[in-house]
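Colleague: Got a predicted model here, sequence first, then my questions.
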Amino acid sequence: MKQYLLSIYQPDGNPPPPDVLEPIMAELGKLNDEMKAAGAWVFAAGLHPPSTATVIRDKDGDALLTDGPFTEGKEHLGGFTIVQAADLDEALSWGSRLAGVLAPLAIEVRPIAW
C-alpha cells in the first residue's frame, strides 16, 4: 500500500470559537477512528500558527534562520493526516471525507515518495 499526505489548509487568523470548533473536532475524531478501523490511518497532527515557524536556508555552508512562515499568504498548512491506501482513488476518498468534516477548508492529497 502507498501512503498519502492529506494536507489541511486554513485561513490565517484565530481559530473558530469553541461552540463552532468542538463539534468539528468531534466529527474529526469519528473520522480518524473510522480510518484506524479500516487500517488507513497512519498519523495525524495539527500545527501551531505559522508565526511560530523558523525557516532555515544554507548560505555558504552556514545555516541562515528567519522567523515566520516560508511563504506569505492568506492560508497556511494547519495540520495533516497520513493515510495508507491501495491507490490514489482510495486516498481521494479519505480526503473527500476529511474535506466534508472540515468544510470549507481545502484538503490537498499527495502521494508520499519513499
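Modeller: Sure, I can see it. Here the structure is a predicted model, which means the values were calculated and not measured.
Colleague: Only C-alpha atoms from now on, for both contacts and neighbour counts.
Modeller: Fine.
Colleague: what sits against the residue nearest the centre of the chain?
Modeller: Geometric centre of the chain, nearest residue: Phe80, 2.1 Å, by CA atoms, centre = their mean. When contacts are counted by CA atoms under 8 Å, 6 or more residues apart in numbering, Phe80 touches Leu5, Leu6, Ser7, Ile8, Ala44, Ala45, Gly46.
Colleague: Comparison target below:
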Amino acid sequence: MKYVIMIHSNPQPWGHPTADYLAAHQELPEDVRHRLNADFEQVMTELQANGELIGGEALGDPAAARLYRWRDGAPLASDGPYSEAKEHLAGFFLVDVEDRARAEQVAARFAGPGETVELRPVMWSGGPDQ
C-alpha cells in the first residue's frame, strides 16, 4: 500500500532539515537533538533496506511558491503561499508498505518538535482511498 508522509513546518528562515530552524527543536538538549537525528537516519536506512522508500524531496521556501486558481474562465497566477497558513509543506516521502499499521509506525518516527506529519494513502485508478 502506498502512502505519502508529508512534513509540515514553518521555520524562519526557511531551510532544511527544517527542524534545525525551529525554536522547539533548537531548545532541546544537544543529546536529544542528536538522538532525534540518528532516529531519522535509522528509519531512512530501514525504509531503503526494506525497499519501502519510493522517494521523497525537501521543498523550497514557500515564499517562492506560485498559486494558480481558476478565475473568470482561465487560470490566474498569484504569489504563494496561502497567506493564512501557519505551517507549510516542507517535504514529502512516498512509501510502499505492507499495511496501514506499518505506515503509521513509520510516520510516527518522522514527527519532531515544532513539525506536523501528515499520513495520507495514495489513490490509484480502481484502488481504495483509505
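Modeller: Looks like it arrived, so ask away. If you're wondering where the values come from, they're calculated on a predicted model, not measured in any experiment.
Colleague: Next, the TM-score between them, please.
Modeller: Remark: TM-score between the superposed chains equals 0.79 [TM-score structural alignment, normalised by the length of structure 1]; 108 aligned residues with a CA RMSD of 2.2 Å.
Colleague: mapped onto structure 2, which of the contacts of Phe80 of structure 1 hold?
Modeller: Compared against structure 2 with both residues aligned by TM-score structural alignment, their matches' CA atoms under 8 Å, the contacts of Phe80 of structure 1 retain Leu5, Leu6, Ser7, Ile8, Ala44, Ala45, Gly46.
Colleague: quick one: which of those residues is most hemmed in?
Modeller: Within the kept ones among the contacts of Phe80 of structure 1, most neighbours by other CA atoms under 10 Å means Leu6, with 25 neighbours.
Colleague: The alignment partner in structure 2 of the residue nearest to the centre of structure 1: which element?
Modeller: By TM-score structural alignment, Phe80 of structure 1 lines up with Phe92 in structure 2. Using DSSP states H and E, Phe92 of structure 2 maps to strand 88-96.
Colleague: Mind reading off the mean deviation between that strand and structure 1?
Modeller: With mean CA distance after the TM-score superposition for structure 1, strand 88-96 of structure 2 departs from structure 1 by a mean of 0.7 Å once superposed.
Colleague: before we move on, the earlier item: include distance to Leu92 of structure 1 and secondary structure when you put the contacts of Phe80 of structure 1 into JSON lines, please.
Modeller: As requested, the contacts of Phe80 of structure 1 are exported to JSON lines (distance: CA to CA, whole Å; DSSP: H, G, I helix; E, B strand; the rest coil):
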{"residue": "Leu5", "distance to Leu92 of structure 1": "10", "secondary structure": "strand"}
{"residue": "Leu6", "distance to Leu92 of structure 1": "9", "secondary structure": "strand"}
{"residue": "Ser7", "distance to Leu92 of structure 1": "12", "secondary structure": "strand"}
{"residue": "Ile8", "distance to Leu92 of structure 1": "13", "secondary structure": "strand"}
{"residue": "Ala44", "distance to Leu92 of structure 1": "16", "secondary structure": "strand"}
{"residue": "Ala45", "distance to Leu92 of structure 1": "19", "secondary structure": "strand"}
{"residue": "Gly46", "distance to Leu92 of structure 1": "20", "secondary structure": "strand"}
